[in-house]
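> Kindly generate the corresponding structure for this input.
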Amino acid sequence: MSVEQARRVRIGYALGSVATGSFGTVPGLLLLPYLTDTLGIAAGAAGAIVLLPKALDVLLNPVAGRISDHHQSPLGPRRPFLLRGGLGLAICFALLFAAPDLGSKTLNATWVLLGFLACATSYAFFQVPYVAMPAEITDDYAERTRLMSWRVAFLTLAILISGGASPAIRDAIGGRDGYRVMGLTVAVLLALGTIGAYVGTRRAPIGRPQETTGTLRDQLRLVARVADFRWLLITLMLQALAIGSMLAGIDYLARYVLRDPGAATIGFVCVVGPALLVSPLWLAFGQRFGKRAGFLAASGVLGLGALALSSAQHVPTWCVYVATGIVGIGFTGAQVFPLAMLPDVAAVDSARSGVRRAGVFTGVWTAGETLGLALGPGLYALVLALGGYVSSTDRSAVQPDSAVTAIVVGLSLVPAVLIALSFFSLTRYRLTADEVLEAR
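Below you'll find the predicted structure:
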């Protein structure tokens, strides 16, 4: 590709992160509070509702990857799925928060469960092909990092807009109508990201066609034997679980610890805002010291930020915002590096085996990430339940001290432990730049 064409492909591909960032953020931020504090669903049951649809993706995502591996189209094996899955996701997301008052907690919970299930299914057929594309767009080790840096920049912007605006829209309108308008707004972002990625990658290389062999079970078994992929996946899942728990706690932290509902938007901006500045710095760090070293450093910063949040009950509000900013700096790097490392693993495997398995790798990868992000709110809901959190339909319940402590522990100490555990698996990732270059 020419320099200009490569730049256009980076931007076009990155636009898809408007969809992945918005859907990856807003449900984790607001779906659990919607269930517990608007629909009055008990914390334990609400956690199960958030978890179950995403848990299904553990089975669905590898299937979506396998299907896109086999797909033959003049548009490439992946792009047709972007449009179908992404637009389906936008429609389902609008419906998720658009339920009328059905007069029953059970019926209201069922609507959310089915709506979120439809969202998760549509998202699988968008996300898996989308994440598989970089391994086929370029075989250049450094270009994959640049491609992922653009993606993370757009991802960060999407998270900032959707995550910052969603609580503000909800609070400005109030009640269930606030959630309905928020759902429609985010649905528009999902549609824009989908169309942007579909149109923006129309001139992207799609790689040399190769036939996959064996059944899906055979492919999964082979993928599981790739040690570097296995350790990278375990790291991703542990950190996704930590991030999911932290994300779920922001709204509760704002209302019951900082005593300011508007602090949810400010805190979220503090998490995501620094990423717009530090993403190029993480890129430079990775180019100098390597992707694994960059991932380790980013994970350390992320863990320190989570640990700092454990003091939220005892320090001024500005100190909490500083801690969330540290989380944001680490979070940025923890997004850039694994996204750049996955295509390397898939490309090396393809060169060694002669078989295209990028979709299967990506399907397993996104299933692990999705499960981690889904378990995060579920884990947080469990911590709330153990702390005696009181659910309410009018967001006015008085919480016992144990529940307030649980709110802080669930978004600080629990994630910090999970991130610490992720160092064990990440240090066992061995793939080097030289091996990737030899596979080209």
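> make it CA atoms for all contacts and neighbour counts henceforth
OK.
> Which stretches in this protein count as strands?
Assigned by DSSP state E, the strands in the chain number zero.
> ok, now which residue in it is the farthest from the centroid?
Gly103 (33.2 Å; Cα atoms, centre = their mean).
> if I look at that residue, how far off is Asp228?
Applying Cα to Cα, to the nearest Å, one obtains 51 Å for the distance of Gly103 from Asp228.
> With Arg7 instead?
Distance from Arg7 to Asp228, counting by Cα to Cα: 30 Å.
> same thing with Pro280?
26 Å.
> Over to Ala135?
Separation of Ala135 from Asp228 (Cα to Cα) stands at 16 Å.
> Those two - which one has more neighbours?
Ala135 (26 against 18; other Cα atoms under 10 Å).
> check contacts around the more buried one.
144, 343-344, 346-347, 358 (Cα atoms under 8 Å, 6 or more residues apart in numbering).
> ok, those residues vs Tyr380, which is closest?
Nearest to Tyr380 among these is Pro343, at 31.5 Å by Cα to Cα.
> Please verify my assumption that that closest one contacts Ile137.
No: using Cα atoms under 8 Å, Pro343 makes no contact with Ile137, being 9.9 Å away.
> Please generate a structure for the following sequence too, so the two can be compared:
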Amino acid sequence: MSDTAAPLPKRILNGYGLGSIATGTFGTVPGLLLLPYLTDVLGVAAGVAAFIVFVPKAWDVVMNPLAGRISDRSTNPGGRRRPFLLKGGLALAVFFALMFAGPTAPKGLAAGWVVALFVLCATAYAFFQVPYIAMPAEMTQDYQERTRLMTPRVIIIAVAILISGATAPLVVNAFGEKTASGYRAMGLYVALLLAVGVVGAWWATKGAPERQSVSAEGGIKQQLSAVAHHPDFRALLISFVIQSLGVGLLLAGVAYVAEDLLHKKAASSLLFAAFVGPALLVTPLWAKYAHRRGKLSGFRVATVVMTVGMLLLFVGLPNLHALVYLAAAVVGIGYAGGQILSLAMFADAAGFDPSGRDENRVGVFSGVWTAGETLGLALGPAVFGLVLALGGYLSSTAGKTVEQPDSALWAIRLGFTLLPAALVLISLIPLRAYRLDEKLAHRSVSDSPH
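The predicted model follows:
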């Protein structure tokens, strides 16, 4: 096989990216609105709410690698990965709507309903996201083409985050701010967004190239061991999980910052617009930078940019509103670079077998990767909830507003700015062990059996 492959058609590039409507939406809305739903509508204490939002997501750590291994072994005539997109994605949409359609009292029953449906959401999402993330490593083996494949995906995920993150709170407010009816309407609205992304990706990737290789032998334990001993993947994964934790903290704090620090109903939507809007413009620029200077260099620069933006958020809150929105845009610029380059680097690592054997365990790699991302994003709201609890945040039930103590306001500010900034900066440390560059990736393609 040659070092390069034929460029993928634009239909495949853009069609694959449509799946990011689902990943961006589900990756954003629970972290943004589930914690406030629990604390401010159901009246669940902040510490308990933090536990609730974390436990179902932690299930993904177990479920995602299994979903990956199942898709690795698939012999479906519709493709190794594509059939999972439709089934898992549509199930996710249904479970998400039901999560906000449960009882509001008694409190224990209401909280139990959320936990049960969130676990079902996490399970369905595993069977959509894991095969979806695995597809690029099999669609092309070209080092630069993988970055090109990620460009529309990251642009679409930015749009999805913007649409879902900015409009979901508006739907809640339109149908009843801090009421169950508002959140139920939001659940149906978000379910529709999820379904659009799922069906779009499944339909548009019909006929996409799929590298044919033998599924790796052995059980899930043996496959996980092989993944764990991949040095480049291990370094990238650790970095990405730490960074996802920082991003998860920031997302979890948006609703609290908007209400308790900025005191504007529309502030959460404005913050998301400022965060995501610039990504639509800079994502192609990050791809060009990576082509000239390398993906690893770009990922490092993007991480530093994100950290600077978070520090500026701390300076701007709570009074310098213009600086707050500008800082959110800086964070968004760095986040866009981190997304496109980490995903392209993941595809390189998952498609590179250090042993030199042409065995397919891309699904297991994808399962571990998505489990790590999910764990980081789930820990974000959980850690933020604990920060609120330590700061003495006062929970309330639907329709009631309470004045928060100064300690709670400081907890919101620190949990939204300095704590995620520290985590994102720390994520640079594991990257020192990442060595997979274009030359090595091309060598692995050339050496693989025809």
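> What's the TM-score once they're superposed?
For these two chains in superposition, a TM-score of 0.98 is obtained (TM-score structural alignment, normalised by the length of the first structure); 438 aligned residues with a Cα RMSD of 1.2 Å.
> can you name the residues of the second structure that stretch 428-439 of the first structure overlays?
Under the alignment (TM-score structural alignment), stretch 428-439 of the first structure falls on residues 433-444 in the second structure.
> List the contacts of the counterpart of Phe95 of the second structure in the first structure.
With TM-score structural alignment as the criterion, Phe95 of the second structure lines up with Cys92 in the first structure. Going by Cα under 8 Å, 6+ apart, Cys92 of the first structure touches 115-116, 118-119.
> what's the answer for Ala346 of the first structure, then?
With contact set as Cα under 8 Å, 6+ apart, Ala346 of the first structure has these partners: 135, 357-358, 361.
> Neighbour-wise, give me the winner out of those.
The residue in these with the most neighbours, by other Cα under 10 Å, is Phe361 (31 neighbours).
> Now do the same for that residue: its match in the second structure.
Under TM-score structural alignment, Phe361 of the first structure pairs with Phe365 in the second structure.
> Contacts only, for its match.
Phe365 of the second structure neighbours (Cα under 8 Å, 6+ apart): 65, 68, 134, 227, 350.
> Excluding covalently adjacent residues, which one is nearest to the second one?
Taking Cα to Cα, 6 or more residues apart in numbering as the measure, Gly68 of the second structure lies nearest to Gly363, with 3.9 Å between them; neighbours along the chain are not counted.
> Thought Ala134 was touching that neighbour, still the case?
Yes: look at Gly363 of the second structure against Ala134 with Cα under 8 Å: they come within range, at 5.6 Å.
> Common neighbours of those two, please.
What both Gly363 of the second structure and Ala134 touch, as defined by Cα under 8 Å, 6+ apart, is an empty set.
> Of Pro343 and Ile137 of the first structure, give the one with the bigger neighbour count.
A count of neighbours by other Cα under 10 Å puts Pro343 above the other of Pro343 of the first structure and Ile137, at 27 against 24.
> That one -> the second structure?
Taking TM-score structural alignment for the superposition, Pro343 of the first structure sits opposite Ala347 in the second structure.
> if I look at its match, how far off is Tyr143 of the second structure?
Counting by Cα to Cα, the separation of Ala347 of the second structure from Tyr143 of the second structure is 9 Å.
> One more: Ser396 of the second structure?
Ser396 of the second structure sits 52 Å away from Tyr143 of the second structure, going by Cα to Cα.
> ok, the two, which is more surrounded?
Tyr143 (25 against 19).
> From the structure, what's the count of residues near Val364 of the first structure?
27.
> Identify the residue nearest it in space, chain neighbours excluded?
Nearest residue to Val364 of the first structure, sequence neighbours excluded (Cα to Cα, 6+ apart): Pro62, at 5.2 Å.
> what's the answer for Gly305 of the first structure, then?
Once flanking residues are discounted, Gly305 of the first structure sits nearest to Val327: 4.5 Å by Cα to Cα, 6+ apart.
> returning to that earlier point: just the contacts of Ala135 of the first structure: which are in helices?
Judged by DSSP state H, helices contain the following of those: 144, 343-344, 346-347, 358.
> hang on, the earlier thing: outside of the match of stretch 428-439 of the first structure, which residues touch it?
Contacts for stretch 433-444 of the second structure (Cα under 8 Å, 6+ apart): 3-4, 142-143, 231-233, 235-236, 294, 348-349, 352-353, 356.
> let's go with 7 Å and repeat that
3, 143, 232, 235-236, 348, 352 (Cα atoms under 7 Å, 6 or more residues apart in numbering).
> which of the residues you listed count as buried?
Among the contacts of stretch 433-444 of the second structure, the ones that count as buried by 16 or more other Cα atoms under 10 Å are 143, 232, 235-236, 348, 352.
> ok, and the most crowded of the contacts of Phe365 of the second structure?
Per-residue neighbour counts (other Cα under 10 Å) across the contacts of Phe365 of the second structure peak at Gly68, which has 30 neighbours.
> who's in contact with the counterpart of that residue in the first structure?
In the first structure, Gly68 of the second structure lines up with Gly65, judged by TM-score structural alignment. Counting by Cα under 7 Å, 6+ apart, Gly65 of the first structure touches 128-129, 359-360, 362-363.
> Farthest-apart pair in the residues you listed, please.
Pro129 and Val360 (9.8 Å).
> what about the alignment partner in the second structure of Leu281 of the first structure, how many neighbours?
Under the alignment by TM-score structural alignment, Leu281 of the first structure pairs with Leu285 in the second structure. Neighbour count for Leu285 of the second structure, taken as other Cα under 10 Å: 13.
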